[in-house]
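Student: Task: produce atomic coordinates for the following.
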Amino acid sequence: MRVLVTGANGQLGRDTVTVLLQTGHEVRGCGRNELDVADLEQCQKAMAAFRPDAVIHCAAYTAVDAAEADIDEAYRVNADGTRNVCLAAEKAGAKMIYISTDYVFSGLSPHPYREYDNTDPRSVYGKSKRAGEMLVQTLSSRYFIVRTSWVYGKYGNNFVKTMLRLGQEKPLVQVVHDQKGSPTYTIDLAGFLSELIQTERYGIYHASNTGECTWYEFTEAIFAEAEAAGLNITARLEPCTTAQFLRPAPRPANSVMDHGAIRTNGFRDLRHWREGLKDFLYHMKQSGH
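Tutor: As a prediction, the model looks like this:
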């Protein structure tokens, strides 16, 4: 298949391009410099030139805290940009995958969120990503909306890399123990996206590595796996509450998502988050990071 990937220089975009090439697709990866998704004409030209069978829309404004003050920019990229990519993909006759987030939910439910639960975003980031979902549902005739959570990978900044650095530099690391979710390794998510685009099982999907943990438990695992891989972690780890770490944007207390659509559509679920983490750390060590 011919697949166009937006946001191809980002954390998920880069690994998605890599995985698609490995699985034999013809890929055009467009970073922000090649394609400003907020420019409809640019989107239409890019699609007309490449004529993709499918578009994976990874480009997004993801600075969760900054979005609280930078509202117009968050909507310009996440809503208007998604509309433009959608219109251009539709015109080119391409399927569309839109990458969304657990932040479209309030995070207040005691249960894992199902694909068709009511959304109720509390942050500007979550609201702008939900706006993108609504535009996809309105404008695309063949779409997949894939909500994911707690994403980390080889490229860019992420929680795992930050904790590895702090674990080696600081005497004490405090991490919140009252927010839970499912960490997601970009390579595992990209593998699922690669499988999804080859089908016509359209709709909304929740896709993260399976299992759940708090940020504190995730950090415990990061430190344990890092030490097993030969890294010297010197920091003492201590749990704390969300209230002790106030941020501009509210964080969901519960980001765990049920993968009902993966099960009912006959896909293989993503592996357990701890396996993904082990693999990530192994590859980071192999590449000398």
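
Student: use CA for all of it now, contacts and neighbours both
Tutor: Fine.

Student: What count of nearby residues applies to the residue nearest to residue 71 when sequence neighbours are not counted?
Tutor: Nearest non-adjacent residue to residue 71, counting by C-alpha to C-alpha, 6 or more residues apart in numbering: residue 124, 6.6 Å away. A count of neighbours around residue 124, defined by other C-alpha atoms under 10 Å, yields 24.

Student: could you pull out the helices for the stretch 151-289 of the chain?
Tutor: Under the criterion DSSP state H, counting those that start in this stretch, the stretch 151-289 of the chain contains helices at 159-169, 186-196, 215-228, 260-264, 273-286.

Student: Please produce a markdown table containing these, extended by mean neighbour count and distance to residue 148.
Tutor: Converted to a markdown table, those look like this (neighbours: other C-alpha atoms under 10 Å; distance: least, C-alpha to C-alpha, whole Å):
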| stretch | mean neighbour count | distance to residue 148 |
| --- | --- | --- |
| helix 159-169 | 17 | 15 |
| helix 186-196 | 20 | 8 |
| helix 215-228 | 19 | 16 |
| helix 260-264 | 15 | 13 |
| helix 273-286 | 17 | 13 |
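
Student: Out of the ones you listed, which is closest to residue 146?
Tutor: Of all the helices of the stretch 151-289 of the chain, helix 186-196 sits nearest to residue 146, with 8.5 Å by C-alpha to C-alpha.

Student: Report the distance from the closest one to the chain centre.
Tutor: 11 Å (C-alpha atoms, centre = their mean, to the nearest Å).

Student: and of the helices of the stretch 151-289 of the chain, who's closest to residue 51?
Tutor: helix 186-196 (17.9 Å).

Student: what sits up against the closest one?
Tutor: Contact with helix 186-196 is made by 11-12, 15-16, 19-20, 23, 97, 151-153, 207-209, 270-271, 276, as judged by C-alpha atoms under 8 Å, 6 or more residues apart in numbering.

Student: could you redo the last one with a cut-off of 7 Å?
Tutor: With C-alpha atoms under 7 Å, 6 or more residues apart in numbering as the test, helix 186-196 has contacts from 12, 15, 16, 19, 20, 151, 152, 153, 207, 208, 270.

Student: one more, for comparison:
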Amino acid sequence: MRILKILILGSSGNIGGFLTKSLNKYYEVIETGRKDIDITNKNEVIDFISNNSPDFVIDSAGIADVDFCEKNEDISYSINTLGTMNVAIACSKKNIPLIYISSAQVYGSSENSSHFEQDICDPVNIFGKSKLAGENLIRTLCKKYYIIRTSWCFGGEKCFVKKIIDKKNIPIFMVADMKVNLTYLGDLAKVVLSMINSESYGIYNCTNKGSELKSNIVKYIFSQIGCSKEVFPLPASTLKALAPRPKDCLLNTDLMESSFNIELPSWKDRMIEYIDTIMSLQK
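Tutor: Now for the predicted structure:
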């Protein structure tokens, strides 16, 4: 039986790197980073994908720094939107299924409820707008695609949890009143595996169970390492310099669960497991 060939764009990033390691166990994985391919160059993307003839393309490339995107609109749209368009064109030409890693921030804010995939999207910052524009181009150009809208991913080598633990001895300031879902990358990889073995194409929300204020998530992380620490809200003067954030940008995952017969555990359970792994490696 022939082993499927999976091309992962953005392998040097945290999500792409994690997916590369996870899928390597089952498939022939072609990992690519910025040094391998410039996704803003349409001809380069088309030639690269054509020459490698993958059975599946996973696009985890792009700029995820929300504040950088807000200050660098041209770069954000060039990579997150036009780069995505180039990948979609290349996949469409060869009829290759495409998995696109998107974001909960394409929805904008919600009031007292979680977003469903069919909800109207009204992003409040350049990052969300550039990702939504990329999504729309995929939907226009491709017949076979999965768009995964996820949120606050943790796990891997460049995880925000590690960065928070590293800051245990210094004051923590952050936007404190935004409620989010979290996604463990190990569970995201399971969903991606299910998609590769399915033809239920479409848009799917993907997060672990539960939601929490960002400030409480940071406090929870510290509590798991036995550290009592206060998280300070950023002053209004600082917030004005940051990109706007959606308030309570939560996701409903019923469609993912029913389509792929998957029910992901709570983010707290996965966070405990992940922190235990980090701490054991530091001993």
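
Student: TM-score for this pair?
Tutor: Superposed pair, TM-score by TM-score structural alignment, normalised by the length of structure 2: 0.92. Supporting alignment: 279 aligned residues with a C-alpha RMSD of 1.9 Å.

Student: hmm, back to that, mind putting the helices of the stretch 151-289 of structure 1 in a markdown table, distance to residue 108 of structure 1 included?
Tutor: Listed next are those as a markdown table, based on distance: least, C-alpha to C-alpha, whole Å:
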| stretch | distance to residue 108 of structure 1 |
| --- | --- |
| helix 159-169 | 22 |
| helix 186-196 | 25 |
| helix 215-228 | 16 |
| helix 260-264 | 20 |
| helix 273-286 | 22 |
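
Student: Tell me the one among the contacts of helix 186-196 of structure 1 nearest to residue 104 of structure 1.
Tutor: Nearest to residue 104 of structure 1 out of those is residue 207 (C-alpha to C-alpha; 14.1 Å).

Student: What is the equivalent residue in structure 2 for the residue nearest to residue 71 of structure 1?
Tutor: For residue 124 of structure 1, the aligned position in structure 2 is residue 126, judged by TM-score structural alignment.

Student: Go ahead and confirm that match touches residue 70.
Tutor: Yes - under the criterion of C-alpha atoms under 7 Å, residue 126 of structure 2 makes contact with residue 70 at 5.2 Å.

Student: can you map out the strands along the stretch 51-200 of structure 2?
Tutor: Per DSSP state E, counting those that start in this stretch, the stretch 51-200 of structure 2 carries strands over the ranges 56-59, 98-103, 145-150, 153-154, 172-174, 179-180, 183-184.

Student: Looking at those, which is nearest to residue 77 of structure 2?
Tutor: strand 98-103 (14.0 Å).

Student: what does that closest one correspond to over in structure 1?
Tutor: Using TM-score structural alignment, strand 98-103 of structure 2 lines up with residues 96-101 of structure 1.

Student: how big is the offset of the matching stretch relative to structure 2?
Tutor: Mean deviation of stretch 96-101 of structure 1 relative to structure 2 after superposition (mean C-alpha distance after the TM-score superposition for structure 1): 0.6 Å.

Student: Please tell me how far the residue nearest to residue 71 of structure 1 sits from residue 64 of structure 1.
Tutor: According to C-alpha to C-alpha, to the nearest Å, residue 124 of structure 1 and residue 64 of structure 1 sit 8 Å apart.

Student: count of neighbours near whichever residue in structure 2 pairs up with residue 240 of structure 1?
Tutor: Aligning on TM-score structural alignment places residue 240 of structure 1 opposite residue 233 in structure 2. Neighbourhood size, residue 233 of structure 2 [other C-alpha under 10 Å]: 14.

Student: Enumerate every residue touching residue 233 of structure 2.
Tutor: Under the criterion of C-alpha under 7 Å, 6+ apart, the neighbours of residue 233 of structure 2 are 173, 174, 175, 176.

Student: check contacts around the spatially closest residue to the first one that is not a sequence neighbour.
Tutor: This means residue 173 of structure 2. The shortest distance from residue 173 of structure 2 to any residue other than its chain neighbours is 4.7 Å, reached at residue 232 (C-alpha to C-alpha, 6+ apart). By C-alpha under 7 Å, 6+ apart, the residues touching residue 232 of structure 2 are 172, 173, 174.

Student: for the residues you listed, which one is nearest residue 36 of structure 2?
Tutor: For the contacts of residue 232 of structure 2, the nearest to residue 36 of structure 2 is residue 174 (35.0 Å; C-alpha to C-alpha).

Student: Would you check how far apart that closest one and residue 215 of structure 2 are?
Tutor: 7 Å.

Student: Over to residue 82 of structure 2?
Tutor: Look at residue 82 of structure 2 and residue 215 of structure 2: by C-alpha to C-alpha, they are 34 Å apart.

Student: same question, residue 223 of structure 2
Tutor: The value you get for residue 223 of structure 2 to residue 215 of structure 2, if C-alpha to C-alpha is used, is 12 Å.

Student: Tell me the one among the contacts of residue 232 of structure 2 nearest to residue 239 of structure 2.
Tutor: Set against residue 239 of structure 2, the nearest of those by C-alpha to C-alpha is residue 174 (9.3 Å).

Student: Settle this for me: the closest one is touching residue 234, isn't it.
Tutor: Yes - using C-alpha under 7 Å, residue 174 of structure 2 is in contact with residue 234, at 5.3 Å.

Student: Now do the end-to-end distance for stretch 135-144 of structure 1.
Tutor: So stretch 135-144 of structure 1: terminal residues 12 Å apart, C-alpha to C-alpha.

Student: start and end residues in structure 2 for that stretch, please.
Tutor: On structure 2, the counterpart of stretch 135-144 of structure 1 by TM-score structural alignment is residues 137-146.

Student: Tell me the buried residues in the matching stretch?
Tutor: Using 16 or more other C-alpha atoms under 10 Å as the test for burial, stretch 137-146 of structure 2 gives 137, 138, 139, 141, 142, 143, 144, 145, 146.

Student: just checking, what residue in structure 1 corresponds to residue 67 of structure 2?
Tutor: Using TM-score structural alignment, residue 67 of structure 2 pairs with residue 65 in structure 1.
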